[in-house]
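Trainee: Predicted coordinates and the sequence they were generated for:
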Amino acid sequence: MPVGEHYFQTKEQLDYLENWLEKRFEKVYIEQGTINDIAELEALYDDLNDYLSANTNYPGWIKGIYPIRETAEKAIEEGSLYVLRKENVIVGSIVLNHEPEEAYDNVKWGIDTSYNEILVLRTLVVHPRFMKQGIAKQLMDFAKELAVSANIKTIRLDVSVDNTPAIKLYEQSGYTYVETVDLGLPYDHLKWFRLYELVL
């Protein structure tokens, strides 16, 4: 090939190379959330709830009710909220704590142990602009890696029976269905929840 000539010559080839380079070198990382993230998380929650209201609201969340600013504040205060940043912008978040819903106590789980050795996964969110890019899967993988590193024995979660995309994600991530329960929420559309567990 003569000096100065390139393998990528057509516009399509150059566009492909540019797109590949952007994905190869973009900064994507997960870290613990801080009080400096609260305003950005609140905006993410609001944007997501607006999107859900305008489309199919699979989780049944309600803007101004859940998730809200206080959701992020409480989780950050207890050190259980993690954010996924893409080019320094929060595009997803997850909460991992040791606090089960009361209904969890009435279920036979795959393993019987103290909640000090159990992570409860909740408030998994992805900004609408970054959906279908594997963000939720990255957060799920992170939860598992964090649990393993902390010698956690199992991860548990609940999901609305209507939230079929999340159910699919959890099952593809290896979580096992346990039981369907009423969490006692004061909303008719949020009565039944499927419980899942990933024994480590």
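Mentor: It's in.

Trainee: From now on I want contacts and neighbour counts done on CA atoms only, so please keep to that.
Mentor: Fine.

Trainee: Name the residues that touch the helix or strand containing residue 155?
Mentor: Counting by DSSP states H and E, the element that carries residue 155 is strand 154-160. With C-alpha atoms under 8 Å, 6 or more residues apart in numbering as the test, strand 154-160 has contacts from 58-60, 111, 117-122, 144, 147, 166-167, 190-200.

Trainee: Identify each buried residue in the helix or strand just after it, please.
Mentor: Per DSSP H and E, the first helix or strand lying C-terminal to strand 154-160 is helix 164-172. For helix 164-172, the neighbour count (16 or more other C-alpha atoms under 10 Å) marks 166-167, 170 as buried.

Trainee: Okay, one more to line up with it:
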Amino acid sequence: MNVHIEKGTEKDIKKVAKLYDDLIDYLTERTNYPGWKKGVYPTIDDEAKANNIKSIRLDVFRKNIPAIKLYESFRYEYLDTIDEGYSMYGLDLFRIYEKVIK
């Protein structure tokens, strides 16, 4: 199996959003442990404003460094590290990030 990974661009956003929505559909039919919702993406501030969302909170596994770097690059503020009860799955601590929508 050959895997080709390349940096995404702005033109890829709609494809990524569709992939995310398809994943939400899949999780909704089962147990949606992350609690993800369609249409709420960590980089879409304008959509959040239009829907009167005051802030976006993201919980990320503490070892998911690429996600942490992404959230921090979009000015999400680190709030705390907590145990969300997933240690039985090897996910002991999660970092909490929040971005206030202005």
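Mentor: Great, that's in hand. These figures come from a predicted structure and were not determined experimentally.

Trainee: Quick check: TM-score for this pair?
Mentor: Here the TM-score for the pair of chains, by TM-score structural alignment, normalised by the length of the second structure, is 0.63; 85 aligned residues with a C-alpha RMSD of 3.4 Å.

Trainee: Give the aligned range of the strand holding residue 155 of the first structure in the second structure.
Mentor: The alignment of strand 154-160 of the first structure onto the second structure (TM-score structural alignment) covers residues 55-61.

Trainee: If we ignore the residues flanking it in sequence, what's nearest residue 83 of the second structure?
Mentor: Of all residues not flanking residue 83 of the second structure in the chain, residue 93 sits nearest, at 4.8 Å (C-alpha to C-alpha, 6 or more residues apart in numbering).

Trainee: Which positions within the helix or strand containing residue 24 of the first structure qualify as buried?
Mentor: Residue 24 of the first structure belongs to helix 11-25 when assigned by DSSP H and E. Across helix 11-25 of the first structure, burial judged by 16+ other C-alpha under 10 Å covers no residue at all.

Trainee: For the next helix or strand after it, list every residue counted as buried.
Mentor: Per DSSP H and E, helix 11-25 of the first structure leads on to strand 28-32 as the next helix or strand towards the C-terminus. For strand 28-32 of the first structure, the neighbour count (16+ other C-alpha under 10 Å) marks residue 30 as buried.

Trainee: Ok, stretch 80-89 of the first structure next?
Mentor: So stretch 80-89 of the first structure, judged by 16+ other C-alpha under 10 Å, has buried residues 80-86.

Trainee: Identify the residue spatially nearest to the counterpart of residue 100 of the second structure in the first structure, adjacent ones excluded.
Mentor: Here residue 100 of the second structure is matched to residue 199 in the first structure, going by TM-score structural alignment. Excluding its sequence neighbours, the residue lying closest to residue 199 of the first structure (C-alpha to C-alpha, 6+ apart) is residue 154, at 4.3 Å.

Trainee: so which helix or strand takes in residue 42 of the second structure?
Mentor: Applying DSSP H and E, one finds residue 42 of the second structure in no helix or strand.

Trainee: Can you get me a residue count around it?
Mentor: Neighbours of residue 42 of the second structure under the rule other C-alpha atoms under 10 Å: 16.
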